[in-house]
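Colleague: Prediction below, plus the sequence it came from.
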Amino acid sequence: MTKRALITGITGQDGSYLAEHLLAEGYEVWGVIRGQANPHRSRIDRLLSEVKLVEGDLLDQSSLVKAVDLAQPDEVYNLAAISYVPLSWQQSELTGGVTGLGVLRMLEAIRMVSDFGGSRTPTGRQIRFYQASSSEMFGKVAETPQHERTIFHPRSPYGVAKTYGHFITKNYRESFGMFGVSGILFNHESPRRGTEFITRKITLAAARISLGQQAKLPLGNMDAKRDWGFAGDYVEAMRLMLQHEQPQDYVIGTGVMHSVKDVLTIAFDAVGLNWHDYVYLDPQLVRPAEVDTLCANAEKAEAELGWKPSVQFRELIEMMVEADLRRASRIRRDEDEPDQW
């Protein structure tokens, strides 16, 4: 029997990769979008012949109930969120409502559509729920590397909201027997990453500067270290979590840290430039409460799910620079060439 999956945030980086992955696995894929004017819908344009879209909003309980009822999914992947940390400081209440309480609304929608206790579809199949948790929940870390039992100390409204979503998923699992899991994903990037995020900001700037389209790049804390991997690898881990016999939470990451300066070095080397000549510190871009060091211990995911990352850090950054060079060159030539990334 063909499995059905419902994805919130399908037009985001992770949502688009996950949709492609599930389609390749033979799933029927449904995506929740916030209206037809979604600015990121172009990420899934090439999939529209295979993906069914339904309108819904994590701020609106009734729309989520309708989406779940229409799709009748076997699996729900909740990827939608306000996920840009600096924006969460500017719109903290909205971040709490979408990124935190939105998880509760989706869990309730699943309960309301399926039977109250066991979360099963009318056909008797249990709806399995995946929550996109974040390494930002660790924040001011208690230990390095971080694993599933490391305590949380979030340092931003985004991290706090993600922590709520993580624990409410665990609560529904323990209280109602729902198959709910959280993937604590460390930073994962790709050519589809939004241009506001640090890695993509750097790779796009390197491409534009090399083509004479940009002069300088302002950045905040360049000493911050992260565990960066490829988003295409990480969506596979999401699916594997929902295939496991028992619902459990997993840390997903590479186990290797790199600094922002490492990203700069690889990105600007790829275009034959020295980043020191173009990048400067802008104090306004420094976070109010910085998260300095995040590094994953993903041994549990490797042992129980058989998951390991396949794309290495240098390969990832160079992939992103190459994609941004193609985009920037296309803009310079004023061509309307379809984006293959």
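Modeller: Received it, and whenever you're ready, just let me know what you need.

Colleague: C-alpha only now, for contacts and for neighbours.
Modeller: Noted.

Colleague: show me the contacts for the nearest residue to residue 80 once chain neighbours are set aside.
Modeller: In space, residue 80 comes closest to residue 9 once its chain neighbours are excluded; the distance is 3.9 Å by CA to CA, 6 or more residues apart in numbering. With CA atoms under 8 Å, 6 or more residues apart in numbering as the criterion, the residues that contact residue 9 are 15, 31-33, 78-81.

Colleague: And residue 302, by the same measure?
Modeller: Residue 302 is in contact with residue 308, counting by CA under 8 Å, 6+ apart.

Colleague: Just the strands from this structure, written as ranges.
Modeller: Ranges of strands within the chain are 4-8, 28-33, 51-55, 75-78, 128-134, 179-185, 188-189, 217-219, 225-226, 229-230, 250-252, 258-259, 279-281, based on DSSP state E.

Colleague: want to compare, so here's the second one:
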Amino acid sequence: MPTVLITGVTGQDGTILAERLVAEGADVHGLVRLREELSVGVPGVELHLGDLTGRDAVGGLVRELAPDEVYSLGGISSVGFSWEHPVLTGAVSGLGAVTVFEAAYAAQQATGRDVRVVQASSAEIFGEPDRTPQDESTSVRPINPYGAAKAYAHQMAAVYRSRGLFVASCILYNHESPLRPEAFVTRKITSGAARIAAAGAGVLSLGNLDARRDWGWAPDYVDAMVRAARHDTASDYVVATGRTHSVADFVEAAFRRAGIEDWRSHVQVDPAFVRPVDAYEMVGNASKARDELGWEATVTFEELVARMVDHDVALLGTPS
């Protein structure tokens, strides 16, 4: 079985991916930034302390491990945070990904053994898209610091691919699971619905309810990345469901699952949660991933919301 290195291994996607690869029998290693993260990893994963901005450290780790597969998932995960910290976002999510590519390329050159890299790109690279739905040929023109950093990494993946490194870039649309922290609006909604239902009262403060997104189930999207890593050739792949829902749709579905029909009386729009710039609608065309990787989304929007609400209800110790 392969030796695998995952950056961002303690995040949602990293955790799901690590659990899958360990179950397959792979020798899995993860890069973590904080020392306290060394004790919270997935069983069976060997964790290594390091920072994506440390080129020498990352390069040394890749040389030492000689991985067959590298999943570049690490970086800033919040668009909102990126507005507050644009320089850090560029350094970690943009240059940090290229640090991984360069380390893999150097290891491949030194050993003569192929290293397969998957870059977790984002629909945010499209910004205000020039077509709907978006596909791999949609213009890259980000409108926030998060998208700009991801766009740099995405385009550098193509540069390294032209140099002979296997780098597949998976352009991931919004994908969720109960592993999302409450800083993400989807988990904020489902946990809020569970708490309000349990208490019989309460108000949830949110930002733009009209923004529309293409939401999928995170384990499905991790599956796409594994398929991309093991495909015959490296390429770019949009990973999406092809269907959109508004934030209001998500709220309505979550509150209904929690047993509340009149969700509007429990939700208020707070300008503090409205982004400076926010694309109205993002929806992906994943036909290339379907045709070349045999991938498709398996969980519907309604089931995704239901699973997250049920998880948050269970955390409160109340029946679903």
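Modeller: Nice, I can see it. This one's a predicted model, so the numbers in the text were calculated from it and none came from an experiment.

Colleague: related to what we said a few turns ago, same list (the strands of the first structure) but as JSON lines, adding mean neighbour count and distance to residue 141 of the first structure.
Modeller: Compiled in JSON lines, these are given as follows (neighbours: other CA atoms under 10 Å; distance: least, CA to CA, whole Å):
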{"stretch": "strand 4-8", "mean neighbour count": "24", "distance to residue 141 of the first structure": "29"}
{"stretch": "strand 28-33", "mean neighbour count": "24", "distance to residue 141 of the first structure": "34"}
{"stretch": "strand 51-55", "mean neighbour count": "18", "distance to residue 141 of the first structure": "38"}
{"stretch": "strand 75-78", "mean neighbour count": "25", "distance to residue 141 of the first structure": "25"}
{"stretch": "strand 128-134", "mean neighbour count": "25", "distance to residue 141 of the first structure": "13"}
{"stretch": "strand 179-185", "mean neighbour count": "25", "distance to residue 141 of the first structure": "14"}
{"stretch": "strand 188-189", "mean neighbour count": "24", "distance to residue 141 of the first structure": "19"}
{"stretch": "strand 217-219", "mean neighbour count": "17", "distance to residue 141 of the first structure": "23"}
{"stretch": "strand 225-226", "mean neighbour count": "20", "distance to residue 141 of the first structure": "12"}
{"stretch": "strand 229-230", "mean neighbour count": "26", "distance to residue 141 of the first structure": "20"}
{"stretch": "strand 250-252", "mean neighbour count": "28", "distance to residue 141 of the first structure": "14"}
{"stretch": "strand 258-259", "mean neighbour count": "18", "distance to residue 141 of the first structure": "16"}
{"stretch": "strand 279-281", "mean neighbour count": "15", "distance to residue 141 of the first structure": "25"}
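
Colleague: and of the ones you listed, who's closest to residue 116 of the first structure?
Modeller: Evaluated over the strands of the first structure, closeness to residue 116 of the first structure peaks at strand 179-185, with 13.2 Å, by CA to CA.

Colleague: give me the stretch of the second structure that the closest one matches.
Modeller: Strand 179-185 of the first structure lines up with residues 166-172 of the second structure when matched by TM-score structural alignment.

Colleague: returning to that earlier point: and the strands of the first structure: which comes nearest residue 289 of the first structure?
Modeller: Using CA to CA as the measure, strand 225-226 is the one of the strands of the first structure that comes nearest residue 289 of the first structure, at 14.5 Å.

Colleague: Could you dump the strands of the first structure into TSV and include distance to residue 105 of the first structure?
Modeller: What follows is these, written out as TSV (distance: least, CA to CA, whole Å):
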stretch	distance to residue 105 of the first structure
strand 4-8	12
strand 28-33	14
strand 51-55	15
strand 75-78	11
strand 128-134	12
strand 179-185	14
strand 188-189	26
strand 217-219	36
strand 225-226	31
strand 229-230	29
strand 250-252	23
strand 258-259	36
strand 279-281	40
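
Colleague: Quick one: residues contacting the aligned partner of residue 122 of the second structure in the first structure.
Modeller: When the structures are aligned by TM-score structural alignment, the residue of the first structure matched to residue 122 of the second structure is residue 134. Neighbouring residues of residue 134 of the first structure by CA under 8 Å, 6+ apart: 159, 162, 183-186.

Colleague: Which position in the first structure pairs with residue 187 of the second structure?
Modeller: Under the alignment defined by TM-score structural alignment, residue 187 of the second structure is paired with residue 200 of the first structure.

Colleague: what's the answer for residue 81 of the second structure, then?
Modeller: Residue correspondence, TM-score structural alignment: residue 81 of the second structure in this structure matches residue 87 in the first structure.

Colleague: now residue 49 of the second structure
Modeller: Across the alignment, which pairs residues by TM-score structural alignment, residue 49 of the second structure is matched by residue 55 of the first structure.

Colleague: Give the full set of residues in contact with that match.
Modeller: For residue 55 of the first structure, the set of contacting residues under the criterion of CA under 8 Å, 6+ apart consists of 32-35, 63, 67.

Colleague: From what I see, residue 127 of the first structure and residue 76 are in contact.
Modeller: Yes - contact status for residue 127 of the first structure versus residue 76: in contact at 7.1 Å, counting by CA atoms under 8 Å.
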